[in-house]
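Peer 1: I'll drop the sequence and a predicted model, then ask my questions.
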Amino acid sequence: MYRATTNGIQVTVEPMYLPDQSEPQQDRYVWAYTIEIRNLGSVPVQLRTRHWIITDALGRVEEVEGAGVIGQQPLILPGEAFEYTSGCPLATPSGIMEGSYSMELPDGSRMEVEIPAFSLDSPSVRRVLN
């Protein structure tokens, strides 16, 4: 698990390789990741946008931006959490994802919340710590 907390918003990520959806012989590797966004603060926040930076094992970078997550812009009350699962395909057997959420506060202002960098590793790749 990977975890980061920004201004009272805790983001936890758990990635999982999906061998049944991957086709290594065709350079297609697929992961699911489950994210929990927990509001440890004292005011509600609403997730408005997401920004992902996805880097494969060859250093190729793809940025993805959009409204909400999985078609939703959840309002997360103090002490509550929102959880969702999504996925990511890569052309290499490993990579890294990181990013941020833009959260709207009750006064209409926004804050950026870190999504911790997390590793996408297929079981066929030997892990190397740098």
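Peer 2: Arrived safely, thanks for sending.
Peer 1: From now on I want contacts and neighbour counts done on CA atoms only, so please keep to that.
Peer 2: Noted.
Peer 1: chain center to stretch 120-130: distance?
Peer 2: 19 Å (Cα atoms, centre = their mean, to the nearest Å).
Peer 1: next one: stretch 85-103
Peer 2: Worked out by Cα atoms, centre = their mean, stretch 85-103 lies 6 Å from the chain centre.
Peer 1: Please spell out which residues along it are buried.
Peer 2: 89-103 (16 or more other Cα atoms under 10 Å).
Peer 1: Can you tell me which of those residues lies closest to residue 32?
Peer 2: residue 89 (8.8 Å; Cα to Cα).
Peer 1: In contact with that closest one, which residues?
Peer 2: 28, 29, 30, 31 (Cα atoms under 8 Å, 6 or more residues apart in numbering).
Peer 1: Would you mind listing which of these are buried?
Peer 2: 29, 30, 31.
Peer 1: The last one is in contact with residue 14, isn't it?
Peer 2: The reference is to residue 31. No. In this structure residue 31 lies outside contact range of residue 14 using Cα atoms under 8 Å: 10.3 Å.
Peer 1: adding another structure so you can compare the two:
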Amino acid sequence: MYRALTRDIEVVVEPFYLEEQSDPEDDRYVWGYRIVISNNSGVAVRLVNRYWNITDQNGVVDEVTGPGVVGEQPRLSPGDTYEYSSGCPLDTPSGLMFGHYQMETDEGELFDVDIPAFSLDSPGLLRVLN
């Protein structure tokens, strides 16, 4: 698992290879990832936007931005946890993802919360952070 802590908001990522959706002979490699966001701060926050930097093993970068996650903009009160799963296809057998969530307090303050860099490695490859 990979962890990042920003302003007492913890983001934990657990990536996993989706063999049943992958087809290496067709250069299609698919990973899922589970993310748990824990608000350990003293203020409520809403996840309003996301930013992802996805880099394959050839250094090709895909940047993804948009509102919320998986169609939601969850509000986390102090002590709340939010969990979701999503996925990422690549044309190469390994890659790297990192990013941030833009959060907003009830008072309208916007700030970024880091998503830790995590490695996407096909089974059988040496597992390293690219």
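Peer 2: Sure, I can see it. These numbers were taken from a predicted model, which means no experiment stands behind them.
Peer 1: Next, name the residue at the spatial heart of the second structure.
Peer 2: By Cα atoms, centre = their mean, the second structure has its centre lying nearest to residue 115, at 5.8 Å.
Peer 1: if we can go back for a sec, which among the buried residues of stretch 85-103 of the first structure gets closest to residue 58 of the first structure?
Peer 2: residue 92 (7.5 Å).
Peer 1: Check whether that closest one sits in a helix, strand or coil.
Peer 2: Under DSSP: H, G, I helix; E, B strand; the rest coil, residue 92 of the first structure falls in the coil class.
Peer 1: Look up how far residue 27 of the first structure lies from it.
Peer 2: The spacing between residue 92 of the first structure and residue 27 of the first structure, counted by Cα to Cα, to the nearest Å, is 6 Å.
Peer 1: and if you look at residue 87 of the first structure?
Peer 2: 16 Å.
Peer 1: Please identify the residue most distant from the middle of the second structure.
Peer 2: Outermost in the second structure, Cα atoms, centre = their mean: residue 25 at 26.8 Å.
Peer 1: Just say helix, strand or coil for that one.
Peer 2: helix.
Peer 1: contacting residues around it?
Peer 2: Taking Cα under 8 Å, 6+ apart, we find residue 25 of the second structure in contact with no residue.
Peer 1: Can you tell me what it aligns to in the first structure?
Peer 2: Using TM-score structural alignment, the equivalent of residue 25 of the second structure in the first structure is residue 25.
Peer 1: pretty sure the residue nearest to the centre of the second structure is touching residue 102, no?
Peer 2: No. Using Cα under 8 Å, residue 115 of the second structure is not in contact with residue 102; the gap is 10.6 Å.
Peer 1: what touches both of the two?
Peer 2: By Cα under 8 Å, 6+ apart, no residue touches both residue 115 of the second structure and residue 102.
Peer 1: Give me the nearest residue to residue 85 of the second structure, chain neighbours excluded.
Peer 2: Excluding its sequence neighbours, the residue lying closest to residue 85 of the second structure (Cα to Cα, 6 or more residues apart in numbering) is residue 34, at 4.4 Å.
Peer 1: who's in contact with residue 48 of the first structure?
Peer 2: The contact partners of residue 48 of the first structure, by Cα under 8 Å, 6+ apart, come to 67, 68, 73, 74, 101, 102, 103, 104.
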